[in-house]
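Chemist: Build me a structure from this.
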Amino acid sequence: MCGIFGFVASDRFSAGADQLGRLAAGLFLLSESRGSEAAGLAISNGVELSMFRRAQPASRMLGTPEYKEFVGSRFCSTSTGANTLVIGHSRLVTNGSQGIEENNQPVSSDHCVGVHNGIIVNDKELWELNPDLVRRSLVDTEVFYRLFDKNFSLSGDVVGSLCNVFGAIKGEANIAFLHDSMPSLFLATNVGSLYWLRAKKTGLFVFASERHFLTSLILQFRDLFSECDLNDVQQLRVGEGVCVSPNELSIEAFELSAAQATSLSEKPVSAAKPILDHSPKRKELCRCTRCILPHSFPFISFDKDGVCNFCREGAPIRRDDRQTLEARISGFRSKDGSPDCIVALSGGRDSCYGLHVIKKELGLNPIAYTYDWAMVTDEARRNSARMCGELGVEHIIRSADIISKRKNIRINIEAWLRRPELGMIPLFMAGDKQFFHYASQVSRQTSVPLVIFCGGNNLEITRFKAGFCGVQDRSVNTMVGLDLPGKLRLLAYYAKNYILNPSYINRSVLDTLFAFYSTYVNRQDFLYLYQYVDWDEKVIAKTLSDSYGWESSGDSNSTWRIGDGTAAFYNYIYYTVAGFSEHDTFRSNQIRAGLITRDEALRLVEQENQPRYLAMREYAALVGFSLDEALTVINNIPKLG
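Modeler: Here you go, the predicted structure:
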């Protein structure tokens, strides 16, 4: 399993910053034999506690400019006249994808930054038993430090808290951590896979997962361990722990038992020092002072008051009213109860509510039509069935070649990962655009000329997708395409990227061209319901829930996009790289329309932009690509802004 290691250099350590860097590198390279899928370390000088993590082998990470800058600046500032505490980790993945930075170690909780070797097999049960704990990752290590925080906040007793946590977990745990209120290093184990070595004259304490690692260090760094021989390496026994104080490198041992020592009981200080995570992240985004769009949004600009040009243009509004709608549909309304309209039904909230309005409020007799293109979610299918069953509406389904569609998605994702471009992300969803084509086909086959689309209210305009292609989209409705110059510029952008990345020239090309033709060339004169009908999120959610028992997604508080199996993945990319997703544009449009406040929007997107890992994993499994590899690439893309 994983390799953990670290050292404490007291203020008497005088060998210099270069030696600290060499020591850290030596421990990384030795520990990599226990895991090479991710690596990271944390460094504390008693004032600042900083982390650095990468989803790559330690041997590769050590050569990166970012790592060299990180350790160089911190060791230079701490090696003379100050204590330095370091913990590190070389990871073998057992749970929690290494492509997600939060799953890699060191792991941080509210007050600890720590590493762990082993597997906590009852972590799921512990989270369920402690619903007050906030979970940020999928790795089992996190529950250990969250539980420690909880216990320590109540007792202020390090040993007692550790005993409680070790008593609660099942499995294997060798841990090392730093606490933001105590200038000490803590080690503990329930299996004995920790070894330590102290060189008092040099002012150095070192620990690692194997005896061999430390004996190798003695031979490799004779100048640092001149007073030590191979027999000086000590094992931390089963059920033991130590607290290492940088001052004089004093070691205080304790037992992980009911007979809790009290000599280490310390109350947490009132002002905790921050844990600074130096994982790859973007700079703080500057947002519009009226809406929440950031400066990384394509074609955005701000005036002297910090208001963006999209806010100055005003809110997207529906252009017509219910009276105009009644006039338009009057000529189609049947007098004998026969079908008089085709309603596109995706299973998402807008189309489901639209079907309700069309049947219950407008009194039409619809046929529901669904194009299942391979990425319609199970929730969407069940919700469509609920709606049609309750309303007594015929439901026509057109299904694509699911296997072929998913293969097209996979090869385009794999092509994109070779040369990531935000503007090319819609290629993942190109296969669904034929729903326009099949809507016309169903209309002809049923001899029902009126086709109504209920998806894509004006608040859902996502102009940034064309914006990342260098095309300024000024369309006033999300379901209505670009103007002719915009279409030509979009084609030119795609042509350029196909040339730069020939991997896109694959079996999916014809399907993609068909999608472009269906979307931008051969679009029919469909009726778009939300150009005439008010869209109110609360009314929609309440109606669907109360009247139809509508099902939401189990991994998201939002009801938007849960019918689209691709949304969790592409929004993760947009948010990770650009700092915003579709949710930010949607909430910004709501602000402009006076439906929510800016503070409310910020609170909502903080929740909505949380990665939907379960949905992404299901998506990857269906399509057939490695989510771990994809997330590793995505998280290493340079951040905008």
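Chemist: going forward, measure contacts between C-alpha atoms and count neighbours the same way
Modeler: Noted.
Chemist: neighbours around the spatially closest residue to residue 450 that is not a sequence neighbour, how many?
Modeler: Distances taken as C-alpha to C-alpha, 6 or more residues apart in numbering place residue 341 nearest to residue 450, at 4.8 Å, with adjacent residues excluded. Residue 341 is flanked by 24 other residues according to other C-alpha atoms under 10 Å.
Chemist: give the contact list for residue 341.
Modeler: Each residue near residue 341 by C-alpha atoms under 8 Å, 6 or more residues apart in numbering is listed here: 332, 364-367, 448-452.
Chemist: try residue 4
Modeler: 31, 87-90, 115-117, 176, 208-209.
Chemist: Secondary structure and neighbour count for the residues you listed - can I get that in a markdown table?
Modeler: Shown next, in a markdown table, are those (DSSP: H, G, I helix; E, B strand; the rest coil; neighbours: other C-alpha atoms under 10 Å):
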| residue | secondary structure | neighbour count |
| --- | --- | --- |
| 31 | helix | 25 |
| 87 | strand | 28 |
| 88 | strand | 30 |
| 89 | strand | 34 |
| 90 | strand | 35 |
| 115 | strand | 32 |
| 116 | strand | 30 |
| 117 | strand | 25 |
| 176 | strand | 28 |
| 208 | strand | 27 |
| 209 | coil | 26 |
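Chemist: what's the farthest-apart pair in these?
Modeler: 31 and 176 (14.7 Å; C-alpha to C-alpha).
Chemist: ok, the nearest residue to residue 179 once chain neighbours are set aside - contacts?
Modeler: Nearest residue to residue 179 in three dimensions, chain neighbours excluded: residue 112, at 4.6 Å (C-alpha to C-alpha, 6+ apart). The contact partners of residue 112, taken as C-alpha under 8 Å, 6+ apart, are 145, 149, 177-180.
Chemist: this one next, for a side-by-side:
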Amino acid sequence: MCGIFGLLIHPDYQASKHAAKEVLHGLARMSEARGKDSSGMAFLDFGQNEAKVLKGNLRLRELLKDPSTQSKLDASLDAWRKQRVPFLAFGHARLVTNGSQLEQVNNQPVVKNGDLLIHNGIITNHEVLWESLHQKREFQIDSEVILATLSDKLLSTAREVPLSQVFDRMEGTFSIMAFLGSRQEMLLASNNGSLHYIHEPGKFLAFASEAYFLQKITQKKAWRQFSDTDPEIRAVGPWAGVWIDPERCQIQNLDWHRPVKASQELKKKWNNNILEVKGNHPQKAMVLEPEVYFNRNRETALFNLLENPKEKVRTLRRCTRCILPETFPFIHFDAKGICNYCHGYKPKSRGNRLPELMDMLEPYRKPGRQDCIVPFSGGRDSTFALHMAKKELGLNPIALTYDWGMVTDLARRNISRVCGKLGIENIVVAADIRWKRENIRKNVSAWLRKPHLGMVPLFMAGDKYFFFYTDRLKKQTGIKLNLWGINHLENTDFKVGFAGIPPQFDKEKIYSLSLARQLKLFGFVGSQLIQNPGYLNQSWLDNLGSFATRFLAPKRDEFHLFDFYPWDEAEIDNTLREYHWEKAIDTSTTWRIGDGTAGFYNYIYYTVAGFSEVDTFRSNQIREGMITREKAVELAERENEPRFETIRWYLEMIGLDFTASIKKINAIPKLY
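Modeler: The predicted structure is shown next:
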């Protein structure tokens, strides 16, 4: 979930300070793509046995520019050249999960008992792990439990133990570099392979969260001044480790199940000098977990503001075959009360065609190497697609996650659970979340001033770059194939229907519009901009890019799992349980819980129009023969109940007042 990186140089290695600095800076800047919420770096002084740690609530590129960082980097490089001691610097670009970035102890490197750690991933069962450890917990951040476990299980015993015995109780993902201060040793370890390194014995070692970062740095001019070889980039894991002797710059590859033993030779006491670096960001927490901070029982006045017009909604005329109401855009009914959406529906299920898909995948396979990219939002369908890619299709996938700003912490934990259990590398592209949330705030504020249901999709514009980053990762890795878990039953034509775009029953993909419809949609949005200039804000270029990415970007070498395999809700939910998948506290369904926006916009649709995405989804299930109409009515009424905790979280994260926002939504004239 974060970016980690580092550079170790042997005391006698002949390279310029300038080249070493450029290599380190290059790794740092690229690592920031994985997390921009906070950052930290450590510079180790082997002459004084002191770790100089800087971290704070600022982006890594800002930390690099800070005078304190520059002076400590220069001092470390001077000591390496003049005192002939190892140069070791490492850092962390954080995508915040648990543990507020406003408290420096929760930012990384984590410092505990003279040891240091940088961690990419999430330990999802850290609360349980602490119960069996002798170490005292000091911080909120889950990563602390890794250092405590290393101390208890590996460093405090004279016997040899395998890494599996140290790490196997941990659920979630971890790719780590631990510096064990009293022994002056380093450990690289990963359970999902999101850790890569370059090593020239007795010369240097560089590591990063993505192989692409190392590949790019070796193409820079500074690298040619640093090394005259074309290095091999190696992966750590999944389920593997590397011991490093920093003074000799030698490594030992560790088998996960073979006993290993840390050095019992205690060196001179290692000291840690920690400096908090202040950034210019607003002092606002990036993560507030709904299950911890928001509760309808404690906030009854706010909860009671939410409307649930189910009694009035029950009186709406509905299709006699599905459950779409009379307020649905472009709907009309025949003499039997059956709607045009049922008449125009083309069945999506094509049966189990996995053997056919297996044959089509043959040209893409790369035995023993990664050969597929699965876009992985953390939702239930992408989880199932990743599971099928690995377990049933025999692919070696990379899971790509685009964290655009409104991905919930719950989704991030589920991503870690699945990737950790499957041993799958998770490449994360993290947006500038503060900027994205500010864009959303401006657009929602503009919408609230002049509400129009046709403009609600603008709230989600920022997440459509998933398509762009999937294509970019294919180019970076040389992997041609990507497999999507898009569920055709989630077709939501009504969203553009409210913009005056009629349904298109013959389209092949749910995220597609004909050219004529695209132009009409563009015209509608243009008219809204004229009527509501509040939309003309800093987000507009981002919104245009989203439109281009979704509708115009080329789609090559991609397959959709549910074109070849029946979508079955019960099977998917059973699969989720295998991964200890976590559910939201404010709904019984596993659907639409990975992104906080859905609870908000579905509240708008339901209160204003008397239906939401739930109704369209359950109607499609009826048409496919998956559920009865009676069951769909029951589920829709339950699942359309306002999701208080999620809506509270959403408005808090984008900086809008809950009371004022909900009152404005409730005041919008109803369509029924």
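Chemist: After superposing, what score do the chains get?
Modeler: Once superposed, chain against chain, the TM-score is 0.56 (TM-score structural alignment, normalised by the length of the first structure); 372 aligned residues with a C-alpha RMSD of 2.5 Å.
Chemist: between the contacts of residue 112 of the first structure, which is nearest residue 583 of the first structure?
Modeler: residue 145 (31.5 Å).
Chemist: Using the three-state scheme, assign the closest one.
Modeler: helix (DSSP: H, G, I helix; E, B strand; the rest coil).
Chemist: gap between it and residue 123 of the first structure?
Modeler: 12 Å (C-alpha to C-alpha, to the nearest Å).
Chemist: go on, residue 633 of the first structure?
Modeler: To residue 123 of the first structure, residue 633 of the first structure is 28 Å away according to C-alpha to C-alpha.
Chemist: same question, residue 18 of the first structure
Modeler: Distance from residue 18 of the first structure to residue 123 of the first structure, by C-alpha to C-alpha: 40 Å.
Chemist: Would you mind telling me which of the two has more residues around it?
Modeler: Higher neighbour count among residue 18 of the first structure and residue 123: residue 123, with 21 against 14, using other C-alpha under 10 Å.
Chemist: what residue of the second structure takes the place of the more buried one?
Modeler: Aligned by TM-score structural alignment, residue 123 of the first structure pairs with nothing in the second structure.
Chemist: Need the nearest residue in space to residue 123 of the first structure, chain neighbours excluded.
Modeler: For residue 123 of the first structure, ignoring the flanking residues on the chain, the nearest one in space by C-alpha to C-alpha, 6+ apart is residue 140 at 5.7 Å.
Chemist: repeat for residue 658 of the second structure
Modeler: residue 651 (6.1 Å).
Chemist: residues near the one you found, how many?
Modeler: 21.
Chemist: host element of it?
Modeler: Element membership for residue 651 of the second structure (DSSP states H and E) is helix 644-654.
Chemist: In the first structure, which residues correspond to that helix?
Modeler: Under the criterion TM-score structural alignment, helix 644-654 of the second structure matches residues 613-623.
Chemist: Would you map the helices across the stretch 101-250 of the first structure?
Modeler: 123-129, 141-155, 158-168, 211-220 (DSSP state H, counting those that start in this stretch).
Chemist: got the buried residues for the third one?
Modeler: For helix 158-168 of the first structure, a neighbour-count test (16 or more other C-alpha atoms under 10 Å) marks 158-166 as buried.
Chemist: will you turn these into TSV that also has distance to residue 625 of the first structure?
Modeler: Output for these, formatted as TSV (distance: C-alpha to C-alpha, whole Å):
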residue	distance to residue 625 of the first structure
158	44
159	45
160	46
161	42
162	40
163	42
164	41
165	38
166	38
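Chemist: sorry, back to before: wait, isn't the residue nearest to residue 123 of the first structure in contact with residue 125?
Modeler: No: using C-alpha atoms under 8 Å, residue 140 of the first structure is not in contact with residue 125; the gap is 11.0 Å.
Chemist: These two - which one has more neighbours?
Modeler: The residue with more neighbours, out of residue 140 of the first structure and residue 125, is residue 140; 22 against 10, by other C-alpha under 10 Å.
Chemist: Quick one: map residue 365 of the second structure onto the first structure.
Modeler: So residue 365 of the second structure corresponds to residue 333, using TM-score structural alignment.
Chemist: any idea how far the residue nearest to that match when sequence neighbours are not counted is from residue 324 of the first structure?
Modeler: Of all residues not flanking residue 333 of the first structure in the chain, residue 340 sits nearest, at 5.7 Å (C-alpha to C-alpha, 6+ apart). Residue 340 of the first structure sits 18 Å away from residue 324 of the first structure, going by C-alpha to C-alpha.
Chemist: picking that back up, now, among the contacts of residue 112 of the first structure, which is nearest to residue 484 of the first structure?
Modeler: Closest approach to residue 484 of the first structure among the contacts of residue 112 of the first structure (C-alpha to C-alpha): residue 145, at 56.8 Å.
Chemist: how much space between the closest one and residue 359 of the first structure?
Modeler: Counting by C-alpha to C-alpha - residue 145 of the first structure and residue 359 of the first structure are separated by 54 Å.
Chemist: Which one's more surrounded, the two?
Modeler: residue 145 (25 against 17).
Chemist: That one -> the second structure?
Modeler: So, by TM-score structural alignment, residue 145 of the first structure is left unmatched.
Chemist: The first structure: matching residues for the host helix or strand of residue 40 of the second structure?
Modeler: Assessed by DSSP H and E, residue 40 of the second structure sits inside strand 38-45. Aligned by TM-score structural alignment, strand 38-45 of the second structure corresponds to no residues of the first structure.
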